[in-house]
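Undergrad: the following comprises the amino acid sequence and a computationally predicted model.
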Amino acid sequence: MTRRLRPMGLDFVETAPIRLVFAHEIAAAPEPVFRALADDVPGWTSWFSAVTLARPTDDGAGREIWLRGGVRFEETILAAKGPEVYAYRVDVTNAPGARALVEEWRLTPAGTGTRVRWTFTADGTTAFRFVLRLARPGLGRAFRAAVTSLDRRLAG
C-alpha cells in the first residue's frame, strides 16, 4: 500500500529526527559525479546496486525509484545546484512507517577528486525510526559500494 509523505523542504536535512550522514572520497571530479546523479537518473541502476529502476518524471522535476526488495518511491527534486548539491524528497512510498524522507548529495572538491557526502533524513513511526538506526551500518556500506562503483563507471 502506498502512502503520501509530508512535503518537506531542504531545511529538513538539518532538522530531521533521523539524520544518517555518510561520506566517501573518489577520484572522479565533481562535475561528472553531479551529472551522474542529476542528469543520468536511469544510470543509477548501473552503479547503485539497491536501485532496480530509476527514471525521471515530470520533465525532470521528479524521479521514480524502485529498490531491491520492492520498496518504491515517487520523488520531487528539491535542489540540482551543479556541481555541489543534488537533493530530493520522497512524496509517495510503500515503505511502512515512513512519514517524511529527504536525501541530499553534497559534492566538494578533494584534490583532483570529489568528497561525496550523502545525508539521508527521515521521520516516521517509532518502529520505522528504530529500524533505520539499526540499518545505519548497512546503509553506509551500500553508499560506499555505490560511490565506488560510480567512480569506476566514470573512469571507464
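TA: Perfect, I can see it now.
Undergrad: only C-alpha atoms from now on, for both contacts and neighbour counts.
TA: OK.
Undergrad: check contacts around the most centrally placed residue in the chain.
TA: Centroid-nearest residue in the chain: residue 103, 4.9 Å away (criterion: C-alpha atoms, centre = their mean). Going by C-alpha atoms under 8 Å, 6 or more residues apart in numbering, residue 103 touches 13, 87-89, 118-121.
Undergrad: could you redo the last one with a cut-off of 7 Å?
TA: Residue 103 makes contact with 87-89, 119-121 under the criterion C-alpha atoms under 7 Å, 6 or more residues apart in numbering.
Undergrad: in strands, which of those residues fall?
TA: Mapping the contacts of residue 103 onto strands (DSSP state E) picks out 87-89, 119-121.
Undergrad: nearest to residue 130, out of those: which one, please.
TA: residue 121 (13.4 Å; C-alpha to C-alpha).
Undergrad: wait, the closest one sits on residue 20?
TA: Yes - between residue 121 and residue 20 there is a contact under C-alpha atoms under 7 Å: 6.3 Å.
Undergrad: dump the residue contacts of residue 4.
TA: 91-93.
Undergrad: try this one side by side with the last:
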Amino acid sequence: MARRLRPVGLDFVAEAPLRLVFVARMAAAPERVHAALAGDVPGWARWFRAVTVARRVERAGGDGREIRLLGGARFLETVLADEPSRRYAYRVDVTNAPGVRAVLEDWQLLPAGTGTVVRWTVAVDGPAPVRLAVALGRPGLGHAFRDAMRSLDRRLAAMHGGGA
C-alpha cells in the first residue's frame, strides 16, 4: 500500500537521523554525469541495475519522478535541486516501502581532473528498527551504487567516444 511521507527540504540531508554516504570516481565530466542523472531519467533503468522503471512525472511541487525497483518498491519523488554539473537531489513523497517517514537522496558532482567524483547521500527517517534495517543494508546499497557508477561511466564513454 502506498503511503505519503513527511515532506522534507534540502536541509534534511544534514539533519536526518540516518545518512548513508557513498563515493565513486568516474571518467566522465560532471556535465555528462548530471545530464544522465537529471536529463535522462528513463535512462536510469539502463545503467542502475536495481531500477526497473524510471520516468518523469508532473508533481504539484515541481519536477517529479516515478521509480520502481527490483523487488517491487515504488517511489514518487519531487526534484528539489537540479544544478547542472553540480547537484541533483530529490525527496520521496509516496512509497510502498514500509516504515520510512522521510527519504531524500542527494547526488553531489565534484570535478576531478577531466572526470567526476560522485557523492551520493541517502538521508532517512523512520523508527529505530527501520533505521537499523537501512543501516544493515549499507553494504548492498554501496555495491549497487558502485556497480551503477561503473555502468554509467561505460555507457557515457560509449555514447561520447571516451571518458573525457
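TA: In hand now; what should we look at? Predicted model only: the values in this text are computed from it and were never measured.
Undergrad: residue 104 of structure 1 pairs with which position in structure 2?
TA: Residue 104 of structure 1 maps onto residue 106 in structure 2 when the alignment is built from TM-score structural alignment.
Undergrad: and that match, that's in a strand?
TA: Yes - counting by DSSP: H, G, I helix; E, B strand; the rest coil, residue 106 of structure 2 is part of a strand.
Undergrad: chain neighbours aside, what residue packs nearest to residue 51 of structure 1?
TA: residue 67 (4.6 Å; C-alpha to C-alpha, 6 or more residues apart in numbering).
Undergrad: distance check, the one you found against residue 52 of structure 1.
TA: Computed as C-alpha to C-alpha, to the nearest Å, the residue 67 of structure 1 to residue 52 of structure 1 distance reads 5 Å.
Undergrad: what about the corresponding residue of structure 2 for residue 113 of structure 1, neighbour count?
TA: By TM-score structural alignment, residue 113 of structure 1 lines up with residue 115 in structure 2. Neighbours of residue 115 of structure 2 under the rule other C-alpha atoms under 10 Å: 21.
Undergrad: how about the strands in structure 2?
TA: In structure 2, strands defined by DSSP E lie at 3-4, 18-26, 51-59, 62-69, 74-83, 87-95, 102-112, 115-125, listed in chain order.
Undergrad: what's the average distance of the second one to structure 1?
TA: Per the superposition on structure 1, strand 18-26 of structure 2 and its aligned residues are separated by 0.4 Å on average (mean C-alpha distance after the TM-score superposition for structure 1).
Undergrad: same thing with the first one?
TA: Superposed on structure 1, strand 3-4 of structure 2 shows a mean distance to its aligned partners of 0.4 Å (mean C-alpha distance after the TM-score superposition for structure 1).
Undergrad: ok, for residue 7 of structure 1, nearest residue in space, not its chain neighbours?
TA: residue 91 (6.4 Å).
Undergrad: and what of residue 121 of structure 2?
TA: residue 21 (4.4 Å).
Undergrad: is it true that the one you found touches residue 122?
TA: Yes - here residue 21 of structure 2 lies in contact with residue 122, judged by C-alpha under 7 Å, at a distance of 6.5 Å.
Undergrad: who has more neighbours out of those two?
TA: Ranked by neighbour count (other C-alpha under 10 Å), residue 21 of structure 2 and residue 122 place residue 122 first, with 20 against 16.
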